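A.B. asks: pasting the structure only:
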């Protein structure tokens, strides 16, 4: 632990730092088996080799790439920082580690090295949480990702299952296995059909650091595209289920809140894509000032930025589809509620007259004033109560109908006033014409 504290404080000499790094690579780390580490060295001529985890820079045309895969789970950011301290300290300092593991978009120079990250906040166990960061120098690249990023590594071309025509394995017959050739399982073929790119075996080996940076950004965009493609396929299947499903399926989808959760996942994807739109143009601007960054790779980063923008439009379209499906389910639920209310109102129509009749004939008016039937002066007590009920009913109806009556009376008075004013206008015009015809004229002019 002594070398780690010295590396964080920046008080280690270069020779001592190499010695500590060598000791760190030879000794067993505290989180061995939890954090996956990969180290490659490139000769600049299209060849790459595995190397030890010593975090050294390349020499001349050679350059090195060190990749750390943080485990997916419910760990906190401080736990991820401890993983990185155990893996890359020294020679990295604490400010380098914080710039790589923190949340949010970032692009800038830290200790004379270009550092950029696209780390989305959210639960690290979710498949819609993306975190990838890189520290770029002239002869080395250090990347950190959350979980495995597909297509990020390299493998020999002769190991590719896409180099031959595949044969799908049939669960009923084993004849294809005896004929030879490349036999793949059906679920693997489905996975390959959903990808918008080839597998790792067809990745060209970078010949410069700029090629490697473009490759890292390209795999990140491809990863986003794969997730969006899987969401589209899932949404298509759900739409087919809704078209062929019945009451139970729609109610189950409403109870599970499937589409609101899908909409939240799409919003997380939009946030990740927005972070990429903020970071990658700045990476392009910083890299264009480097003498060792090729112009073709600058154009490649610009194309990747365009792909991100088109992917953002596609995700927005999928979000609108999810909203439309959810709105359709909400309208279906409202329709079901209206049907139940209709049945309830139909039952009330049936039983309301019966309840009125039973209420009327079940009255006991013996204790009500002026309703004593034994008194010959007040012998119509029941009739008096019925007349009182009719009067109260008319009062209630009048209260409900008063706004409508008032609006009708107001409109009738307005029409009457308008008709009266129009009659007065026509009468005045007629009188003026009669007077003008009776007036004498002189000299061919009207008399004023």
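C.D. replies: Ah, there it is. In this text, all values refer to a predicted model and were calculated from it rather than measured experimentally. Numbers count the residues shown, from 1 in each chain.
A.B. asks: okay, CA-based contacts and neighbour counts for the rest of this
C.D. replies: Fine.
A.B. asks: Am I right that residue 248 falls within a strand?
C.D. replies: No. Looking at residue 248 with DSSP: H, G, I helix; E, B strand; the rest coil, it is helix, so not inside a strand.
A.B. asks: residues near residue 88, how many?
C.D. replies: When neighbours are counted by other C-alpha atoms under 10 Å, residue 88 registers 22.
A.B. asks: How about the contacts made by the residue nearest to it when sequence neighbours are not counted?
C.D. replies: Nearest residue to residue 88 in three dimensions, chain neighbours excluded: residue 55, at 7.3 Å (C-alpha to C-alpha, 6 or more residues apart in numbering). Counting by C-alpha atoms under 8 Å, 6 or more residues apart in numbering, residue 55 touches 21, 66, 88, 91.
A.B. asks: Helix or strand: which one has the second one?
C.D. replies: This points to residue 66. Residue 66 is part of strand 63-70 when elements are defined by DSSP states H and E.
A.B. asks: list the buried ones in that strand?
C.D. replies: Of the residues in strand 63-70, 63-70 count as buried by neighbour count, 16 or more other C-alpha atoms under 10 Å.
A.B. asks: what packs against it?
C.D. replies: Under the contact definition 3 or more C-alpha pairs under 8 Å, 6 or more residues apart in numbering; DSSP states H and E, strand 63-70 sits against strand 36-42, helix 77-88, strand 140-146.
A.B. asks: let's bring in a second one:
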């Protein structure tokens, strides 16, 4: 997670995307078991729109001041117990083991642990996957401790007006690198520009500095939802590009997609993303309910949390729609593959039809019996051999045809019997109806004659 390293005049988040190495090693890591294993950031806020970096001492603020401590776990396939050891190494003391376990465990959770509000949205799965998202927080009146897996975009903040998007940038190119730099022009790399195009929000420099702890909590949840939205947008762009390529009808491309199992993997990633959203739907309403009882949580942030929950639900519907698109594309590829197999089977059947008469002729004239025609075997003693073999073959063929056609013959017989019984029943009912009608009419005539 890339946070701004300075005060209000810190650089934007888009410029810090280049920093991949762990350069921030606090003094406490001198005596830790895993030095440099995690990224740590510590900030203090004065409640007036200003923030300052501080040393890694897990103390709480006083009065209007509050502190934020953030730990970023590495995105590597490792056991969950190792991540817990990392947190124990950097957060104990003052946190206890139950606090660490509530922050690092998988699954949704929201409740009070040791007097502090703790919530987490940690999805299971390989930690190196881009679709495995984890965010956990421990909130008190004057401090916030957050733990994330990997970098969460837009988590940094700075005063409004320090945004990269408010300036006129220059995209870096080989020709520009040879030119002399004039003035204080902003230069962004091409991959940074592509990243900004996939974002549904402004970059981190437009985030105002929180003035209350409730602003900070909402900011963390909002960036988590923005992160999910960015992943969904990238998936939509990738899916649109794939559909355009498939419309061109490239045989090699379709074959490669089937061999790589691209869409089943994409469908699995979407299911993981849906699980993250489902966890958020469980946790965020409970966070709102528990924060409503806190005097330090403002009503404006409560309303913002309600809007965030509605946005998360709409995002779930969008991910479900993308999953249906992936399923439809995979079904189309399976149908195309079946059509290709049917064509090959058709060609094979055509070749079999061409060579079947030759096989029959070869089998007939290759029989080791007497009396085969056009072979000069005219000895009367062995002449009946060929006729006997052909007779047996015809009998076997008739038996096989009877076995294959018996179900159809049986079905026809059963249908004929049902129709016959139905016709007979209808004729009996008709005769009975006419008989009753005639009897009723004669009785009425007798009554009228008597009167």
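C.D. replies: In hand now; what should we look at? Predicted, not measured: the structure shown is a model, and the values here were computed from it.
A.B. asks: quick one on the thing from earlier: where in the second structure does the strand holding residue 66 of the first structure align, residue-wise?
C.D. replies: Under TM-score structural alignment, strand 63-70 of the first structure corresponds to residues 66-73 of the second structure.
A.B. asks: The matching stretch vs the first structure - mean distance after superposition?
C.D. replies: Following the fit onto the first structure, the mean deviation recorded for stretch 66-73 of the second structure is 0.8 Å by mean C-alpha distance after the TM-score superposition for the first structure.
A.B. asks: Distance from the chain centre to that stretch, please.
C.D. replies: How far stretch 66-73 of the second structure lies from its chain's middle: 29 Å, per C-alpha atoms, centre = their mean, to the nearest Å.
A.B. asks: Identify all contacting residues around that stretch.
C.D. replies: 1, 37-47, 56, 58-61, 83, 87, 141-151, 212-213.
A.B. asks: ok so, going back, what would the helices and strands packed on strand 63-70 of the first structure look like in JSON lines with distance to residue 279 of the first structure?
C.D. replies: Output for those, formatted as JSON lines (distance: least, C-alpha to C-alpha, whole Å):
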{"stretch": "strand 36-42", "distance to residue 279 of the first structure": "25"}
{"stretch": "helix 77-88", "distance to residue 279 of the first structure": "21"}
{"stretch": "strand 140-146", "distance to residue 279 of the first structure": "15"}
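A.B. asks: ok, and which of those has the densest surroundings?
C.D. replies: Comparing those by mean neighbour count (mean count of other C-alpha atoms under 10 Å), strand 140-146 ranks first with a mean of 22.
A.B. asks: what about the helices in the stretch 151-300 of the second structure?
C.D. replies: 174-178, 190-197, 213-247, 251-260, 262-292, 299-365 (DSSP state H, counting those that start in this stretch).
A.B. asks: what's the mean distance for the shortest one versus the first structure?
C.D. replies: This means helix 174-178 of the second structure. Helix 174-178 of the second structure sits 7.6 Å off on average (mean C-alpha distance after the TM-score superposition for the first structure).
A.B. asks: Also the third one?
C.D. replies: Between helix 213-247 of the second structure and its aligned partner residues in the first structure, the average distance after superposition works out to 0.8 Å, using mean C-alpha distance after the TM-score superposition for the first structure.
A.B. asks: The aligned residue in the first structure for residue 397 of the second structure - how many residues pack around it?
C.D. replies: Aligned counterpart of residue 397 of the second structure in the first structure: residue 393 (TM-score structural alignment). Neighbour count for residue 393 of the first structure, taken as other C-alpha under 10 Å: 12.
A.B. asks: So residue 393 of the first structure lies in a helix, does it not?
C.D. replies: Yes. Residue 393 of the first structure forms part of a helix when assessed by three-state DSSP.
A.B. asks: Residue 143 of the first structure versus that one, what's the distance?
C.D. replies: Per C-alpha to C-alpha, to the nearest Å, residue 393 of the first structure is found 82 Å from residue 143 of the first structure.
A.B. asks: what does residue 228 of the first structure give?
C.D. replies: In this view, residue 228 of the first structure and residue 143 of the first structure are 24 Å apart by C-alpha to C-alpha.
A.B. asks: thinking again about what came up before, need the max-distance pair from the buried residues of strand 63-70 of the first structure.
C.D. replies: Spanning the widest gap among the buried residues of strand 63-70 of the first structure are 63 and 70, at 23.2 Å by C-alpha to C-alpha.
A.B. asks: Nearest residue to residue 172 of the second structure in space, please, no chain neighbours.
C.D. replies: Closest residue to residue 172 of the second structure apart from its sequence neighbours, by C-alpha to C-alpha, 6+ apart: residue 189 at 5.1 Å.
A.B. asks: Am I right that the one you found is in contact with residue 169?
C.D. replies: No. Proximity of residue 189 of the second structure to residue 169 does not meet the contact threshold set by C-alpha atoms under 8 Å, at 10.0 Å.
A.B. asks: The equivalent of residue 408 of the second structure over in the first structure: neighbour count?
C.D. replies: Using TM-score structural alignment, the equivalent of residue 408 of the second structure in the first structure is residue 404. Using other C-alpha under 10 Å, residue 404 of the first structure has 12 neighbouring residues.
A.B. asks: Assumed residue 404 of the first structure was part of a helix.
C.D. replies: Yes. Assessed with three-state DSSP, residue 404 of the first structure lies in a helix.
A.B. asks: SS state for the residue nearest to residue 88 of the first structure?
C.D. replies: Assignment for residue 55 of the first structure (three-state DSSP): coil.
A.B. asks: what about it, distance to residue 66 of the first structure?
C.D. replies: 7 Å.
A.B. asks: ditto for residue 381 of the first structure
C.D. replies: 102 Å.
A.B. asks: what about residue 226 of the first structure, how many neighbours?
C.D. replies: 17.
A.B. asks: what's the counterpart of it in the second structure?
C.D. replies: Under TM-score structural alignment, residue 226 of the first structure pairs with residue 230 in the second structure.
A.B. asks: Need the nearest residue in space to that match, chain neighbours excluded.
C.D. replies: The nearest residue in space to residue 230 of the second structure (C-alpha to C-alpha, 6+ apart) is residue 199, at 5.5 Å.
A.B. asks: Check residue 377 of the second structure too.
C.D. replies: residue 371 (5.3 Å).
A.B. asks: Same check on residue 9 of the first structure?
C.D. replies: The shortest distance from residue 9 of the first structure to any non-neighbouring residue, by C-alpha to C-alpha, 6+ apart, is to residue 93 (7.3 Å).
A.B. asks: Could you double-check that the one you found sits in contact with residue 6?
C.D. replies: No. Using C-alpha under 8 Å, residue 93 of the first structure and residue 6 do not qualify as a contacting pair, with a distance of 9.3 Å.
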